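Q: Starting from these lines, generate the structure:
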Amino acid sequence: MVNPTPDSAPDAARLLRAARELPHQRVAAIELDGRRYWIKRPEAAPLRLRLQKGNGAAAFQREMARLTAFAERGAPVPAIMAQSPDMVILADAGLPLSHLAQHGPAEDMVFLLAQAARALAGLHAAGLAHGRPRLRDICWDGADIRFLDLEAGARLDAPRWRRARDLLIFLHSIFQHDTDMSALAGGALAAYGDADHAQVAPLARKMARGLAVVAFLVAPLIRRDRKRGKKNSEFVALADLLNFLS
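A: Got it, this is the predicted structure:
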C-alpha cells in the first residue's frame, strides 16, 4: 500500500480519535478512508522485563525521536501521521520482505533484495545505522522500501563499524530466512556495493573474518542444525554467511 500524501490523509486529530476507539494494543492496524495505518504504543512490560529492558515509555519516546531524525535525514522510514504522549500513528509501509520471500516468487526477491540493499547503502551514506535491518524489519509498499523499528541499535552519525554491522545483519537475515535465499545474497551485496559511497562493504568483510572465532565456538550447534535440516537456523546462517564473504 502506497503511503498517503498529506493532501489525501485524514487529519491527525481524526486519526487519534479513531485509534482511541479501538481496543488497547501495543501495535494495531487501523483502516480509515480506505487506507491502512499503524498504531504503536509504549510497551507495558511486567516488572521483571522493565528491570531488564528499561522504562517502556522512555524507550518509546527515544524510538519516535530517532524516527523523526531519520526522516529529517531523508531516510526511507514510515511517515508519522499523528502523535500523542501515549501513541503514534504511522503510515502503512507495505509488507515485510520476510513475508514476501515466503509467499512470492523468487524472481521478485532478486529485485526486492537489491532495492533493500541500495536503500540500506543510502541510509549508511547519510551516516545512519538501523541497528537491526532484518528482512522482517524492511517493508515494500509497491513503490518504495521502508525500514521499521528503530530500536536501541539505531544511530545518527553512526561510526562506520556500526554501519558495517548493519550490512552483516542484513546479509545474515537473507541466509537465515531460507536456504533457497542464499543464492540471492550475491546480488544483494552487489547492489549494496553499487551504492556504497561510504565504503562500508570492505569493512564488513573484515569484520566477518573476526567472526570466524564465533563460528568455531558454535560449530557443534552448526553441525547439529545442519544434520537436523533445521530451517531458519541462526547458526547455519552464520556459517553460510562467513563462507560467502570469505
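
Q: switch to C-alpha atoms for all contacts and neighbour counts from now on
A: OK.

Q: could you show me where the helices are in the protein, in order?
A: Ranges of helices within the chain are 12-20, 47-53, 56-72, 97-103, 106-125, 160-177, 185-194, 200-210, 212-217, 219-228, 234-245, based on DSSP state H.

Q: residue contacts, the residue most central in space within the chain?
A: Most central in the chain under C-alpha atoms, centre = their mean is D137, positioned 2.8 Å from the mean C-alpha point. By C-alpha atoms under 8 Å, 6 or more residues apart in numbering, the contact set of D137 is 96-97, 147-149.

Q: which of the residues you listed are buried?
A: The neighbour-count criterion (16 or more other C-alpha atoms under 10 Å) marks 96-97, 147-149 among these as buried.

Q: just those now: which is nearest M181?
A: Taking C-alpha to C-alpha as the measure, M181 lies nearest L97 of the buried ones among the contacts of D137, at 11.8 Å.

Q: Give me the neighbour count for the nearest residue to that closest one once chain neighbours are set aside.
A: Spatially, and ignoring its direct neighbours in sequence, L97 is nearest to L135 (5.1 Å; C-alpha to C-alpha, 6 or more residues apart in numbering). Per other C-alpha atoms under 10 Å, the neighbour tally for L135 reads 24.

Q: how much space between L135 and I30?
A: 23 Å (C-alpha to C-alpha, to the nearest Å).

Q: for D149, same thing?
A: Separation of D149 from I30 (C-alpha to C-alpha): 18 Å.

Q: hmm, back to that, pull the contacting residues for the residue nearest to L97.
A: Here L135 is in contact with 96-98, 170, 173-174 (criterion: C-alpha under 8 Å, 6+ apart).

Q: what does F216 give?
A: Taking C-alpha under 8 Å, 6+ apart as the definition, F216 has no contacts.

Q: Give me the distance between it and A45.
A: From F216 to A45 the distance is 36 Å (C-alpha to C-alpha).

Q: same thing with L167?
A: Per C-alpha to C-alpha, L167 is found 31 Å from A45.

Q: higher neighbour count, these two?
A: The neighbour count for L167 versus A45, taken as other C-alpha under 10 Å, is higher for L167 (29 against 13).

Q: Confirm for me that the more buried one is in contact with R205.
A: No. With contact defined as C-alpha atoms under 8 Å, L167 does not reach R205; the gap is 9.7 Å.

Q: Pull the number of nearby residues for A65.
A: 13.

Q: For R223, see how far away it is.
A: Per C-alpha to C-alpha, A65 is found 43 Å from R223.

Q: Following up with a second sequence; could you model it the same way so I can compare the two?
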Amino acid sequence: MTKPAIQAVVDQVLAANKGKRVVSFEYEGKTYWLKQTEQLTGAMRLLKSQPGQSLQLEIATLQSLAQKGAPVPELVAFGDNYLVVADVGSPVNHWLDKRSDSDMQAQILKDSAIGLAKLHQKGLAHGRPALRDICWKEGEVSFIDFEANQKDTDIEKQQVRDLLVYIHSLYRYIGPHPELVEPAICAYREAGGESLWQASRVRIRRWQWLNYLIAPLKTIGGKDLRPVYWLLKHFASA
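A: The predicted model follows:
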C-alpha cells in the first residue's frame, strides 16, 4: 500500500530529529507537531516508567475522543514510537501574554469557556482544563493533555472539577480582575453549563470557610494559592 504523502515527510523529520521529544514541521502550508517517545536518562528512569506505553495511551485517547466528537488535535500519523498532530494554535494563556488587543483576548477567553461547556455537553471531561491546556486558533478551540478517565459513573463529578480548575486557572493567569473573568464564566453558563455551575456552587459551599484564612494572602500568596480566594469569592458572591 502506498504511504500517504505526509508520511514521507514524517519519515524525513523522524530521521533528522532522532531523540527529540517534540518538533514542528510544515507540510503544504500547514503546521504539524511530531512527538516521540520520551528518552529517559539517569534518575528519571526510576521516576517515570514505560514512556512507550504512555505514548500509545495518548494515541488511543486522541482516537477515542475524536470518535466522540471532542475538539482535540487531529491525529494525522503515528507509529510505535511517535505521533503527529495538526497544529491547533497557541494555548490561551499565551494569547493573554501576546500583544493582542483586549477585545480579542476577551473573545478568546469566552471561546475557551464555550468550548469547555460544549465538551461537557458531549458527556466528556478533561481532567485539568487550565488555560495552558486549551488552544485557540482563528476562533476554534481545542483541548490537549486530557487526564479524565471518562467513566460514565462519575463523569459529572469530573466535570464539576473541570469547571473549578478552569475558574482557578482564569484567576491564576489573569489575576484579581473579575471584570475580565466573570464574562468568561457567564459564557460557560449560557452555553449550556448552568447546571454544572450550580453543582459546582453546591460542592464548593463547604469550603467557603477557607477564605477567612487565606484572605490576608490574596495579594501576597503563591500563584496557586491566590486564585483560590477569588474562586471561592466568585461562588460566594454569585
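
Q: Do you know the score for how well these two fit?
A: After superposition, the two chains reach a TM-score (TM-score structural alignment, normalised by the length of structure 2) of 0.85; 230 aligned residues with a C-alpha RMSD of 2.5 Å.

Q: about what we covered before: which of the contacts of D137 of structure 1 sits closest to D180 of structure 1?
A: Distances from D180 of structure 1 to the contacts of D137 of structure 1, taken by C-alpha to C-alpha, are shortest for L97, at 14.6 Å.

Q: Show me what A237 of structure 1 lines up with in structure 2.
A: Taking TM-score structural alignment, the alignment pairs A237 of structure 1 with P227 from structure 2.

Q: Assess the claim that its match and I174 are in contact.
A: No. Counting by C-alpha under 8 Å, P227 of structure 2 does not reach I174; the two are 9.5 Å apart.

Q: Counterpart of G139 of structure 2 over in structure 1?
A: Match for G139 of structure 2 (TM-score structural alignment): A143.

Q: how many neighbours does its match have?
A: 11.

Q: Ok, G192 of structure 2 next?
A: Counted with other C-alpha under 10 Å, G192 of structure 2 comes out at 16.

Q: Now which residue in structure 1 aligns to it?
A: So G192 of structure 2 corresponds to D196, using TM-score structural alignment.

Q: ok, now A86 of structure 2?
A: Aligning on TM-score structural alignment places A86 of structure 2 opposite A91 in structure 1.

Q: and V76 of structure 2, how far is that from V9 of structure 2?
A: For V76 of structure 2, the distance to V9 of structure 2 - C-alpha to C-alpha - is 12 Å.

Q: typo on my end, P51 of structure 2
A: With distances taken as C-alpha to C-alpha, P51 of structure 2 is found 24 Å from V9 of structure 2.

Q: can you count the residues close to the closest residue to A215 of structure 1 other than its chain neighbours?
A: In this structure, A215 of structure 1 finds its nearest non-sequential neighbour in A239, 6.4 Å apart by C-alpha to C-alpha, 6+ apart. By other C-alpha under 10 Å, the residues close to A239 of structure 1 number 21.

Q: Can you check the distance spanned by stretch 133-140 of structure 1, start to finish?
A: From its first residue to its last, stretch 133-140 of structure 1 covers 13 Å (C-alpha to C-alpha).

Q: Determine how far it lies from the middle of the whole chain.
A: The chain centre lies 4 Å from the centre of stretch 133-140 of structure 1; the measure is C-alpha atoms, centre = their mean, to the nearest Å.

Q: Likewise for stretch 119-127 of structure 2?
A: With C-alpha atoms, centre = their mean, you get 12 Å for stretch 119-127 of structure 2.

Q: and it, how far apart are its ends?
A: 12 Å.

Q: which residues in structure 1 does that stretch match up with?
A: Going by TM-score structural alignment: stretch 119-127 of structure 2 matches residues 123-131.

Q: And the contacts of that stretch?
A: By C-alpha under 8 Å, 6+ apart, stretch 123-131 of structure 1 touches 70, 73, 75-76, 147, 150-159, 162-163, 165-166, 196-198, 200.

Q: Please repeat the previous calculation with a cut-off of 7 Å.
A: Contact partners of stretch 123-131 of structure 1, identified using C-alpha atoms under 7 Å, 6 or more residues apart in numbering, comprise 73, 75, 150, 153-158, 162-163, 166, 197-198.

Q: and the buried ones among the contacts of D137 of structure 1 as JSON lines, adding distance to R228 of structure 1?
A: Below are the buried ones among the contacts of D137 of structure 1 laid out as JSON lines (distance: C-alpha to C-alpha, whole Å):
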{"residue": "P96", "distance to R228 of structure 1": "28"}
{"residue": "L97", "distance to R228 of structure 1": "26"}
{"residue": "F147", "distance to R228 of structure 1": "33"}
{"residue": "L148", "distance to R228 of structure 1": "33"}
{"residue": "D149", "distance to R228 of structure 1": "32"}
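
Q: Mind picking the two most distant members of those residues?
A: L97 and D149 (14.1 Å).

Q: who touches R66 of structure 1 in this structure?
A: Neighbour list for R66 of structure 1: L150 [criterion: C-alpha under 7 Å, 6+ apart].

Q: residue in structure 2 matching it?
A: With TM-score structural alignment as the criterion, R66 of structure 1 lines up with T61 in structure 2.

Q: ok, now which ones touch the equivalent of L16 of structure 1 over in structure 2?
A: Applying TM-score structural alignment, one finds that L16 of structure 1 aligns to V10 in structure 2. Taking C-alpha under 7 Å, 6+ apart, we find V10 of structure 2 in contact with no residue.

Q: Report the contact partners of the alignment partner in structure 2 of T179 of structure 1.
A: Using TM-score structural alignment, the partner of T179 of structure 1 in structure 2 is G175. For G175 of structure 2, the contact set (C-alpha under 7 Å, 6+ apart) is empty.
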